[in-house]
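Engineer: A predicted structure for the sequence below; I have some questions about it.
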Amino acid sequence: MTSFLKKSWPQGVPETLSYRLGEKALHEYLIQNAIDHPNKTAYNFYGNEISWEQLVAQTRRLAHFLQNKGITKGDKVALYMQNCPQYLLSHYAIQMLGGTVVPLNPMYKASELEYFINEAEIMAVIAGDELYDHIVAIKDKTHSLQFVMTTHYADFLSENVTLPLPEDLQGEKKATDDAYDVIDIVTATAPLEETASIDVWNDVGLMVFTSGTTGRPKAAMLTFGNALFKTAATAHGYQHQQEDRTLAAAPLCHIAGMVMGVNLPVYCANSCILLTRFEPLTAIQAIERYRVNKLYTVATMNAAILNEASADHDLSCLETNFATSFGMAVDEPLAEAWGKLTDGCLLFEASYGLSETHTCDTMMPMDKIKYGTCGIPTYQTDIRIVDPESGEDLPAGRQGEIAVKNPGVFKGYLNRPEATAATLRDGWVFTGDIGTLDDDGYLTFNGRVKEMIKASGYSVFPEDVEALMSDHEAIAQVAAIGVPDSKRGESVKAFVVLKQEYGETITADDIIAWSKEHMAAYKYPRDVVFVDQLPATSSGKVLRRLLKE
């Protein structure tokens, strides 16, 4: 550890990282939890208390079914559903076979789904039954997809419902022809006897879509070891214990939600309250009823709880709340208001990170919080600030591109060697983000070199929006940029060149309404401007920076 980090390292936190059960894939931790704590509640889903033993038994059954369907080491299986126990079963069942989990946001529509399935060469999809129609719509356009499994979220509720149910858990079960039903599988299939042999630091267990530096989303390949390292670093850095109770309300399909809701409870063997989605009153009731003491949120969640909570609510069980600044900042005024509501719970920025490093590259020393920063480099992590033009390292306080190196760094982008070479250099991920390091080692994030748009905490890629909008019959050309949005952080603005024959017959509102039907809610443009032509280079590359200006 460098000398400037030694003075900032939190008291009581070991300076070297050791893995609780050794260097093994997290599904092996899951199996050991069932041996060591068979009857302890692993996840509580609106009152359905699922023990470690039950969770492992159902995961083994699902894994055996996947094995019987031909899934083997290296095969890619997509998860396309809301938060639910079925998500957890699916994630670890795939990895028990040495397969690769590909999370897909349940907000994706059919045309988006088609791209992701083909790009990642996905062999099977496990989906919420309400999303099945999107898969049917593109099934004939996918070259790799062999079979589909669906699930009804309410199948994993018990009779003892203890929290308000969202709409996703109140609807009727939907018929899904030609798809296998998860509840039938985990009821009727014999359990998998032996898990696959895993090379922890080389075998790919997860692929998440990210922009890299340019272009449409790419599949970043992350190893079993990447996940283990970042989970362990977070657990030990924030002193997670087996006795803790956590709440998972952030989307599990998002890399940060995955670390906090899928990986951490398994690594620590702690009990987790699982919600399908974040709803302020439900989150408040879950925290109160189950005495949650450690919490991960996005800052807007804290604001929503502050607005909803009354004097009758008791959130004094909360001890630490690490949060992410999406949509609004995790700043001192928010932390003070949160501390007052909870009788002293610490609220602070969780970390800086990105998909290519399995996120959580920094941690905030809980005894030396610096608001406005992302904390200090976590275990075994080097961070440099580099001059984007010269490539030279910059001193403390100077602004430049953030470069990161640690055991969480990805293997590269699937089938994209040029994009990999641009981002991954000698083990360093050049993030395309701008930041500074101070004399105490705290990282401040200042903005993005990349043209990626961050809307409601989700990554939106201009090329992706443009490709999807180009399917509209009236659009000749389109360019997308991000613009400030007080609620979402950023939202999409599209500049559209109409085909000549549509110039008098279509409005900006028409384009927005069409986009809303064909794109995820966070992704479709909130503003459309018609232009005669787009600014471009001589080679035809659109100059989005001029549109921003």
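Structural biologist: It's in. Numbering: from 1, shown residues only.
Engineer: Every contact and neighbour count from this point should use C-alpha atoms.
Structural biologist: Will do.
Engineer: how far does stretch 46-58 sit from the chain's center?
Structural biologist: Computed by CA atoms, centre = their mean, to the nearest Å, the chain-centroid distance of stretch 46-58 equals 23 Å.
Engineer: now stretch 36-45
Structural biologist: Worked out by CA atoms, centre = their mean, stretch 36-45 lies 24 Å from the chain centre.
Engineer: the helices in the stretch 251-400 of the chain, which residues?
Structural biologist: Remark: helices assigned in the stretch 251-400 of the chain by DSSP state H, counting those that start in this stretch are 255-258, 264-268, 280-290, 299-308, 332-342.
Engineer: Second structure for comparison follows:
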Amino acid sequence: MEKAWYKVWPKDVPRHFIFEDKVLENYVEEHARTNPDDTAVYFYGKIITYGELADMYLQLAAQLHARGVGKGDTVALYMENSPQFIIAFLAVQRLGAIAVPMNPMFKRAELSHLLGDAGPKAIFIQENLLAHLCPILPEFPGLRIISTALTDFAPDHPEFPMSFAPMERTISRLPGEERILELIHYDDPIPPANACLDDTAVLQYTSGTTGMPKGAELTHRNIVANAFSFRDGVRTKPRDRHLSAMPLFHVIGLVNCMGSPLCNGGAIMLFHRFVPDVILEAIHKLQIQHWVSTATMNIAVINHPNAANYDLSSLSGCLSGGAPVPRPIFERFYEVTRTRLLEGYGLSETTAQITMNFFENARVGSAGIPLMDADVRVVAIDDPHVEVPPGQQGELAFKGPMVMKGYWKNPEATAAAFVDGWFLSGDLGHVDEDGYVHISGRKKELIKSSGFSVFPNEVESIMHKHTAIKEVCVVGVAHDYRGEEVKAYVVLKEEAVGNVTEQDIVEWAKEHMAVYKYPRKVEFLNELPKTGSGKLLRRALYERANQIQKT
């Protein structure tokens, strides 16, 4: 039976993907042969061509191979955005080994858990992060340490302000520690390509907001499928410039900001982190065409006092992920940038996006339609074997070439995540009659107030219409009579601070939504807690709210 979304599918986008026998690294090496002088990576003015990139990562692969790293071994990448992250990732791919990107904000306990779970043979590490690794090194005898400084590939005269210049190492060189810059200047025989499409390529650890992080096993097929889905979905071309300010350790940055440009011969315009002034100026000066962002970044841009001073017309579109985007943000984003914001949806387990809005027939307020060869169904919240009809709320479940093979060394979690061959996302929502996916929130975040279901994203979307609100997060708080009631954490716009009270927000919300739905408690914060990738830590606010309630 033809899928509902095929009637709105863009005519020039293929519905199915024909896989070549190539992984990401093969595409990069091919570009290095055919267009060696094209820009592969731009870093604050430093340009690395495809020819130079291939020379470096192939030499690094040779050195890893000489040190015993081979097919199926794991290698940790404990670094922030930098050219050396990309070089190390491609070297690991060349050997058929498994890359383990690690959040550089992790400290000792989190680092110990991930290293213990993944069991890497080597770790690429930023020098200023060595202090977190050093105390736990005795737990991991034989772990090879390959270090780098963020300034190793920085230009002498940066075109934009760099936020990492003062970041220095705080400990002396460790026994056996080697440096990336030393290893890429050898001239040893290059090991043959040793990865197949269905081999595990990446252990992408979940954010751990509901427990210790689990490693989603992403295959080379998963990565290639989504890299080309992004290419076709947003119409990228070889030599296009892709803004890369999302963290590369996160699946969105890894696939959309790094993997897709490299597969297609594009240029990665790489920045250490998202700094609104720098990013706006970069789009203006470098004439960047593609930007993958989060709702947090979108809000920062539309509230930037000098946004109108920048020419952002080079942008052909902006794909936003990580959290649903309220309608007022869409409208304001277009006013400021004259660029359409396209919303997509995905998880670590789906190798970034599995649904997205295309330029044609985009439906504001939805997460779009399933990508090529992907499928979606909505199952009953209390019985995942039962599919519910279009328009009815339930848990979203997916199939497709971008869905992970399972959780690393965790068969119990893998079995719980799949029912009848469908991956259970843990997200609530519905699919409308045209096949567009609508997200309501996490299954565990559903608020039950006076017997009614309250979806945090719906309440937040309404509250964003208040002219004083910059950001908002809604959680459920235990209540003796209602079961739960709604509480909103609000970040005010600068001009509203001191002029709008928490009770003002409560009264406004009471006028704009149903009695069981409006937040009866509001608390102002200077900022909302987020992960390193900009994802809202709703669980932290839930725990805060309920602890305050108990007190």
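Structural biologist: Nice, I can see it. Please read all numbers here as calculations on a predicted model, not as lab measurements.
Engineer: Generate a markdown table for the helices of the stretch 251-400 of structure 1, with distance to V77 of structure 1 and mean neighbour count as supplementary columns.
Structural biologist: Listed next are the helices of the stretch 251-400 of structure 1 as a markdown table, based on distance: least, CA to CA, whole Å; neighbours: other CA atoms under 10 Å:
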| stretch | distance to V77 of structure 1 | mean neighbour count |
| --- | --- | --- |
| helix 255-258 | 16 | 22 |
| helix 264-268 | 21 | 25 |
| helix 280-290 | 31 | 19 |
| helix 299-308 | 31 | 18 |
| helix 332-342 | 40 | 17 |
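Engineer: Confirm for me that V204 of structure 1 is in contact with L97.
Structural biologist: No. With contact defined as CA atoms under 8 Å, V204 of structure 1 does not reach L97; the gap is 11.7 Å.
Engineer: returning to what we had before: distance to P103 of structure 1 for the helices of the stretch 251-400 of structure 1 - can I get that in a markdown table?
Structural biologist: Listed next are those as a markdown table, based on distance: least, CA to CA, whole Å:
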| stretch | distance to P103 of structure 1 |
| --- | --- |
| helix 255-258 | 9 |
| helix 264-268 | 17 |
| helix 280-290 | 24 |
| helix 299-308 | 22 |
| helix 332-342 | 31 |
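Engineer: can you give me the strands for the stretch 201-350 of structure 1?
Structural biologist: For the stretch 201-350 of structure 1, the strands defined by DSSP state E, counting those that start in this stretch cover 204-210, 218-223, 245-248, 271-274, 294-298, 320-324, 346-349.
Engineer: other SSEs contacting the fourth one?
Structural biologist: Counting contacts by 3 or more CA pairs under 8 Å, 6 or more residues apart in numbering; DSSP states H and E, strand 271-274 of structure 1 packs against strand 41-45, strand 245-248.
Engineer: For that strand, give me the average deviation versus structure 2.
Structural biologist: When structure 2 is superposed, strand 271-274 of structure 1 averages 0.9 Å from its matched positions, counting by mean CA distance after the TM-score superposition for structure 1.
Engineer: Provide the aligned range in structure 2 for that strand.
Structural biologist: Alignment note (TM-score structural alignment): strand 271-274 of structure 1 is matched to residues 267-270 of structure 2.
Engineer: Please apply the same query to the second one.
Structural biologist: Alignment of strand 218-223 of structure 1 against structure 2: residues 214-219, by TM-score structural alignment.
Engineer: List the residues that contact the residue nearest to the spatial centre of structure 1.
Structural biologist: In structure 1, the residue lying closest to the centroid (CA atoms, centre = their mean) is H254, at 1.3 Å. By CA atoms under 8 Å, 6 or more residues apart in numbering, the contact list for H254 of structure 1 reads P103, N105.
Engineer: and it, what pairs with it in structure 2?
Structural biologist: If you follow H254 of structure 1 across to structure 2 using TM-score structural alignment, you land on H250.
Engineer: A78 of structure 1 too?
Structural biologist: Using TM-score structural alignment, A78 of structure 1 pairs with A76 in structure 2.
Engineer: In this structure that match contacts F124, no?
Structural biologist: Yes. Using CA under 8 Å, A76 of structure 2 is in contact with F124, at 6.1 Å.
Engineer: Report the set of residues contacting both of the two.
Structural biologist: By CA under 8 Å, 6+ apart, no residue touches both A76 of structure 2 and F124.
Engineer: Could you double-check that W5 of structure 2 sits in contact with I369?
Structural biologist: Yes. Counting by CA under 8 Å, I369 is a contact partner of W5 of structure 2 at 6.4 Å.
Engineer: Of the two, give the one with the bigger neighbour count.
Structural biologist: Using other CA atoms under 10 Å as the criterion, W5 of structure 2 and I369 rank with I369 on top: 29 against 18.
Engineer: Please report the distance of D129 of structure 1 from R526 of structure 1.
Structural biologist: 29 Å (CA to CA, to the nearest Å).
Engineer: Pull up the gap between I71 of structure 1 and G400 of structure 1, please.
Structural biologist: In terms of CA to CA, I71 of structure 1 sits 44 Å off from G400 of structure 1.
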